[in-house]
Every structure is written in C-alpha cells, then in structure tokens.
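**Student:** what's the 3D shape of this:
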Amino acid sequence: MKISIYQVDAFAAKVFEGNPAAVCPLGHWLDDELLQKIAAANNLSETAFIVPGENNGEQGIELRWFTPKGEVDLCGHATLASAHVLYQHLGFNEPEIRFKSRSGELRVTKVSQGYCLDFPASASRDTPPPMALLAGLTITPTAVLAGTDYLVVLSNEEEVKNLTPDYAAWYNLDLRGVIVTAPGNEVDFVSRCFYPKYRVNEDPVTGSAHCQLAPYWQARLNRKVLTAKQLSERTGQLTCELKGDRVLLTGGAADYMAGEINL
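**Tutor:** Purely as a prediction, here's the structure:
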C-alpha cells in the first residue's frame, strides 16, 4: 500500500519558517494504530489525515491530527497545511473547505495572505499555578490562567524569548500544555508554546493556542484584530480576529516536500 504524503510549512512566508506539518490524504480511514505509527515515524509536531466526505468532500472533509504520541482534538497549523494541500495539489476548487473534526466543523477559505481558519475560541480563567508549572518556568509570571492550556503571562517580549523551561517538570501537567505570552515589540503579542506530554517540547507555531491567546489579548487590548508572532527558532506570524465565539486565524503556507509512504 502506498500513501501520498506532503510536508507543508504553515504560518510561513517561505520554507524553513512556520510550523511543518505532514498531510496524508486517504481514501478511507485506516486503523488508528497505523495512523499513530505513521505520525510517530514522521516525528513532526502534527500529522494530519484527511478523508473526503460525501460528494468528494462537498459535504465536508474528515480531518484528524496525530502528534508522535497521540491524537489531539484541535490543531491549527496542520489544518492550514491540509487546506493548502487540497487547494494546491488535489484540485479542490470550492470557495470554502469544511472540515469535520473532533472540534466540530472547521472552515478554511483562501485569502490574499494565504488561508483563513475559522476556529472555536477558547476561554481562560484565573487559576492558582500548580507547583510543577512554576518549577518548569524559572521566572515569576505576572498572571497564570487555565483553559485548553496553561496561559502564562510575562512582562515583555524579551522574557518570553529568553525563557528556558524545564520540560520534565511539565510532563505530567493536567492540561494539554503551556503557552507563555507577553506584549510584543512590533506586534500586538508574542508567545511560545510547549507540549512535553505529546513529545513536542516546543511547537514552532501553534494555531490552536491562538484560539486561547486571541480572546485574552482582545480583552486586554480592546482590539478585535490582532497581530501575533510565535518566538520559536523557526518563528511564524499570523493575524487573529475575534468574531463572537469564533477566532479567525490567517497565515501563509509553503511546500517543503511531497512523497509516498510504503506500507
């Protein structure tokens, strides 16, 4: 059996920027164990698998995401990469892609800046920081909130950039991961994202984290459209817009590789 595979740099203007994701189009769903083995072999933060729905996808395309360690409920950069593969390589020509996922329907449109993702917003609440979270930080935060991830607020961009976390301390945290954020020097806010329990110590550019970041910074800055930069080694930039209980995330994509998996 041969499976097509594409590797796309998402939230990127060119290759070697943004967050690399693998995308595997399938004719039907394979066994979950096999999907997990493929994701582990790819060893990227996410591998997306897409299966056409009824009428060759007109009624929605099924989408699932796997880290090297397990399946996740939502992934922004691999959704953007999947939309890029559909539009650029698989002949999809509808104005909007509707993905069916574990997080409900996700919509993606092609825009001048790349692709616009329509995702559910994620709320945060103030929380007493767990000792393990503080142990991994090595710096005192100005605030800690909890949502899908722990949201750790620091004073400035330099503190975010210079942070050297203790990943081992965060391995058994109860939430998905840790987002560290602060006001940006040239953008509205900056961040870094860490997911040790999924074997992704630092994720280069995390679309789903911005579903939590955007509502926080919108409330703090009183601005619906926000510019953001993730300060990983690869870096990546995106625009976030709040629309009710949804977040619109916009960014570009670049092809890195196309090939086949032999099973």
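**Student:** from here on, contacts and neighbour counts on C-alpha atoms
**Tutor:** Noted.
**Student:** Give me the nearest residue to Gly114, chain neighbours excluded.
**Tutor:** Gly252 (4.2 Å; Cα to Cα, 6 or more residues apart in numbering).
**Student:** do Tyr198 as well
**Tutor:** Here the residue nearest Tyr198, using Cα to Cα, 6+ apart, is Lys69, at 5.1 Å.
**Student:** And Asp255, which helix or strand is it part of?
**Tutor:** Assessed by DSSP states H and E, Asp255 sits inside strand 253-262.
**Student:** Likewise for Thr227?
**Tutor:** Using DSSP H and E, Thr227 falls in strand 225-230.
**Student:** which is the next helix or strand following that strand?
**Tutor:** Sequence order places strand 236-243 as the next helix or strand after strand 225-230, per DSSP H and E.
**Student:** which helices and strands does that next one pack with?
**Tutor:** helix 207-221, strand 225-230, strand 246-251 (3 or more Cα pairs under 8 Å, 6 or more residues apart in numbering; DSSP states H and E).
**Student:** now do 6 Å
**Tutor:** strand 225-230, strand 246-251 (3 or more Cα pairs under 6 Å, 6 or more residues apart in numbering; DSSP states H and E).
**Student:** so which helix or strand takes in Ile38?
**Tutor:** Using DSSP H and E, Ile38 sits within helix 32-42.
**Student:** what's in contact with the helix or strand hosting Cys116?
**Tutor:** Assigned by DSSP H and E, Cys116 belongs to strand 114-120. For strand 114-120, contacts defined as Cα atoms under 6 Å, 6 or more residues apart in numbering pick out Leu106, Arg107, Val108, Thr109, Arg246, Val247, Leu248, Leu249, Thr250, Gly251, Gly252.
**Student:** With neighbour count and distance to Ala10 as added columns, please give those residues in JSON lines.
**Tutor:** Output for the contacts of strand 114-120, formatted as JSON lines (neighbours: other Cα atoms under 10 Å; distance: Cα to Cα, whole Å):
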{"residue": "Leu106", "neighbour count": "21", "distance to Ala10": "17"}
{"residue": "Arg107", "neighbour count": "18", "distance to Ala10": "16"}
{"residue": "Val108", "neighbour count": "23", "distance to Ala10": "13"}
{"residue": "Thr109", "neighbour count": "18", "distance to Ala10": "15"}
{"residue": "Arg246", "neighbour count": "16", "distance to Ala10": "20"}
{"residue": "Val247", "neighbour count": "27", "distance to Ala10": "17"}
{"residue": "Leu248", "neighbour count": "23", "distance to Ala10": "15"}
{"residue": "Leu249", "neighbour count": "28", "distance to Ala10": "12"}
{"residue": "Thr250", "neighbour count": "25", "distance to Ala10": "10"}
{"residue": "Gly251", "neighbour count": "24", "distance to Ala10": "7"}
{"residue": "Gly252", "neighbour count": "25", "distance to Ala10": "6"}
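**Student:** To check against the first, give me the structure of this:
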Amino acid sequence: MQLEIFQVDAFSAEPFGGNPAAVIPLQSWLPDDVLQRIAEENNLSETAYFVRNGETFDLRWFTPTVEVDLCGHATLASAYVLFEQLGEQAQVLRFNTRSGELRVSRNADGSLAMDFPAKQPVAVDILPGLLQALGLGQAQALYRSDDYVVVIDDALSLDTLKPDFVALSAFDVRGIAVTAAGRGFDFVTRWFGPRVGVNEDPVTGSAHTSLAPIWAERLGKNVLSCEQGGGRKGQLQCEVPGNGRVIISGRAALYMRGTVYI
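**Tutor:** Just a heads-up that it's a prediction; the model follows:
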C-alpha cells in the first residue's frame, strides 16, 4: 500500500520554523495500530490523518505514542494541505474530531484561522515539586485545564528553562505550559508534554485554547499576539470573542511531500 504524506511547518511562514506535522490523506481508515506505528515511524510531535466524509473531513491526530483529543498545529497543517496542495475549493473546512467540529478558514492576509472551543482554566495552588521539575524558583499563578499553565514574571527566563522531563511526566495532565507577558508579544510560552511522548512541542495550538482566555482576562484585550517555543519558535494570533470559542490564526509552509510504503 502507498500513502501520500506531507510534512508541513505550522505557525511559520517559511520552512524550518514553527512546528512540523505530518499529514496523511486517507480514502478510508486504516487499523488504529497501523496509524500509531506510522506516527511512531514519523517521529514528529503529531501525525494527522483525514478522511473525506461528505462535505466535511474526519480528522485524527497521533503523537509517536498515543492518539490525542485535540491538536492545533496538525489541524493547521491539514487545512494547509487541503487548501494549498490538494486544491480544496471550500471557503471553510469542517473537521469532525474527538473535540467536536473544528472549522478552518482563510484570512485576507493568507493566514489560516482555526475556530476551536475555548477552555476555562481553573486557578489552583502551586503543586509540590512542579516548579522544581521545571527549573523555576517562583511563579505568579498556576491554572489547570487539559494542561497545567504556569504564569511567570520574566519572559526572558523562558529561554533558559531546562526541565526534568522524568519528574514532569509524573504530573497527571496532558502537558505543562510556562508562559509570561512580553518579549515583543502579548504573551510567550513554552510547552512540555513528556506524558504524551513529546518532551517539548515548539508550537502547541491546542494549548492556546487555555492560554488565550487566561491572557485575555489578564491583559484586558481579546486579540492577542503570541509566540511559542525554545530553540525553535512559531507565531500565532489568538482572538477570544467571548462566545466560548478561540480563533487561532497562523501561517504554514510545506517542507516535504512524498510516499509512505506499508
């Protein structure tokens, strides 16, 4: 069997930036263990698969170790493949996912806008051992949704973080985001997910469904410029319209197109 595969750098206007994702269009679903083994072989933070379903697309995402409920950058990559590589003519792409229907449209500037359900993080007490595992001395606040979100004062200190990934994997959440205001953006973030097989994700679109509402409230604005990453970074714009959704916009660039043989 031969499958077409695309590797796309999401949340970057050029290759070698943002977050790489593999995208594999399918005519019908393969067994789950095959989907997982392909994702493991790709060894990217996410491999996305989609199957056309009438006027919509069924979309799933796999890390090298698990299937996940929501992935932003691989959704952006999938929409880019459909719009820019496969000639999809629809004005809005509708994806059926574990997290409900997700919609992606084109902005006037050529970026892609993803309409995601917003998360409502809850403030919690800072947990014993969490800051130590992150290599942090202190934090302003801690929130919990799918991830723990650690808010810190100094945006520049994000670049020097050296987490203990074994220690972080003991915390029962999908991942841990560390975020701060500043550095030329409304907020900047790094995201660590050793529990789902991704020690660090360069740009995590789904994490911004929690991050954007937090920063919208903190900064008193509903359109936010964002950057995520350590050595490799990507840029996003988030809009929090107040209707239970977050609009996450970014660009994408094709790095590779090829064939999988199984």
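**Student:** Please state their TM-score.
**Tutor:** For this chain pair, the superposition-based TM-score is 0.97 by TM-score structural alignment, normalised by the length of structure 2; 259 aligned residues with a Cα RMSD of 0.9 Å.
**Student:** Can you tell me which of the contacts of strand 114-120 of structure 1 is closest to Arg98 of structure 1?
**Tutor:** Each of these was checked against Arg98 of structure 1 using Cα to Cα; the closest is Arg107, at 4.7 Å.
**Student:** Surely the closest one forms part of a strand?
**Tutor:** Yes. The assignment for Arg107 of structure 1, made by DSSP: H, G, I helix; E, B strand; the rest coil, places it in a strand.
**Student:** Could you check how far it is from Gln88 of structure 1?
**Tutor:** 17 Å (Cα to Cα, to the nearest Å).
**Student:** now swap in Arg220 of structure 1 and tell me
**Tutor:** Going from Arg220 of structure 1 to Gln88 of structure 1 by Cα to Cα gives 38 Å.
**Student:** Looking at these two, which is more packed in?
**Tutor:** Counted by other Cα atoms under 10 Å, Arg220 of structure 1 and Gln88 do not tie: Gln88 has more neighbours, with 12 against 9.
**Student:** residue range for stretch 34-48 of structure 2 in structure 1?
**Tutor:** The alignment of stretch 34-48 of structure 2 onto structure 1 (TM-score structural alignment) covers residues 34-48.
**Student:** my bad, should have said stretch 197-216 of structure 2
**Tutor:** Under TM-score structural alignment, the match for stretch 197-216 of structure 2 is residues 199-218.
**Student:** The strand holding Cys116 of structure 1: average distance to aligned residues in structure 2?
**Tutor:** Once fitted to structure 2, strand 114-120 of structure 1 is off its aligned match by 0.5 Å on average (mean Cα distance after the TM-score superposition for structure 1).
**Student:** Which neighbouring elements make contact with the helix or strand just after that strand?
**Tutor:** Heading C-terminal from strand 114-120 of structure 1, the first helix or strand you meet, by DSSP H and E, is strand 125-126. Under the contact criterion of 3+ Cα pairs under 6 Å, 6+ apart, strand 125-126 of structure 1 touches strand 143-146.
**Student:** what's the matching residue for Leu80 of structure 1 over in structure 2?
**Tutor:** Match for Leu80 of structure 1 (TM-score structural alignment): Leu76.
**Student:** Wasn't that match part of a helix?
**Tutor:** Yes. Counting by three-state DSSP, Leu76 of structure 2 is part of a helix.
**Student:** so what's it closest to, chain neighbours aside?
**Tutor:** Distances taken as Cα to Cα, 6+ apart place Ala10 nearest to Leu76 of structure 2, at 6.4 Å, with adjacent residues excluded.
**Student:** now the one you found: how far from Leu35 of structure 2?
**Tutor:** Taking Cα to Cα, one finds Ala10 of structure 2 at 21 Å from Leu35 of structure 2.
**Student:** who's more crowded, the two?
**Tutor:** For the pair Ala10 of structure 2 and Leu35, the greater number of neighbours falls to Ala10 (34 against 21), based on other Cα under 10 Å.
**Student:** ok, the more buried one - contacts?
**Tutor:** Gly18, Asn19, His73, Ala77, Ala252.
**Student:** ok, which stretches of the stretch 1-150 of structure 1 are strands?
**Tutor:** 2-10, 19-25, 47-52, 61-66, 71-72, 96-101, 104-111, 114-120, 125-126, 143-146, 150-153 (DSSP state E, counting those that start in this stretch).
**Student:** what about the fifth one, how far off from structure 2?
**Tutor:** With both structures laid over each other, strand 71-72 of structure 1 and its partner residues in structure 2 are 0.4 Å apart on average (mean Cα distance after the TM-score superposition for structure 1).
**Student:** Same check on the third one?
**Tutor:** Once fitted to structure 2, strand 47-52 of structure 1 is off its aligned match by 0.3 Å on average (mean Cα distance after the TM-score superposition for structure 1).
**Student:** Contacts for that strand next, please.
**Tutor:** 21-28, 39, 61-66, 78.
**Student:** Just the buried residues from the residues you listed, in PyMOL please.
**Tutor:** Listed next is the PyMOL selection for buried residues among these, using 16 or more other Cα atoms under 10 Å:
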select buried, resi 21+22+23+24+25+39+61+62+63+64+65+66+78
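**Student:** Looking at the contacts of strand 47-52 of structure 1, spot the one nearest Leu133 of structure 1.
**Tutor:** Comparing those against Leu133 of structure 1 with Cα to Cα places Phe66 closest, at 24.6 Å.
**Student:** and the closest one, what is it in contact with?
**Tutor:** Each residue near Phe66 of structure 1 by Cα under 6 Å, 6+ apart is listed here: Ala39, Glu46, Thr47.
**Student:** Of these, which is the nearest to Tyr6 of structure 1?
**Tutor:** Thr47 (9.7 Å).
**Student:** Compute the distance between the closest residue in space to the closest one that isn't next to it in sequence and Tyr195 of structure 1, please.
**Tutor:** Once flanking residues are discounted, Thr47 of structure 1 sits nearest to Ala22: 4.6 Å by Cα to Cα, 6+ apart. Using Cα to Cα, Ala22 of structure 1 is found at 18 Å from Tyr195 of structure 1.
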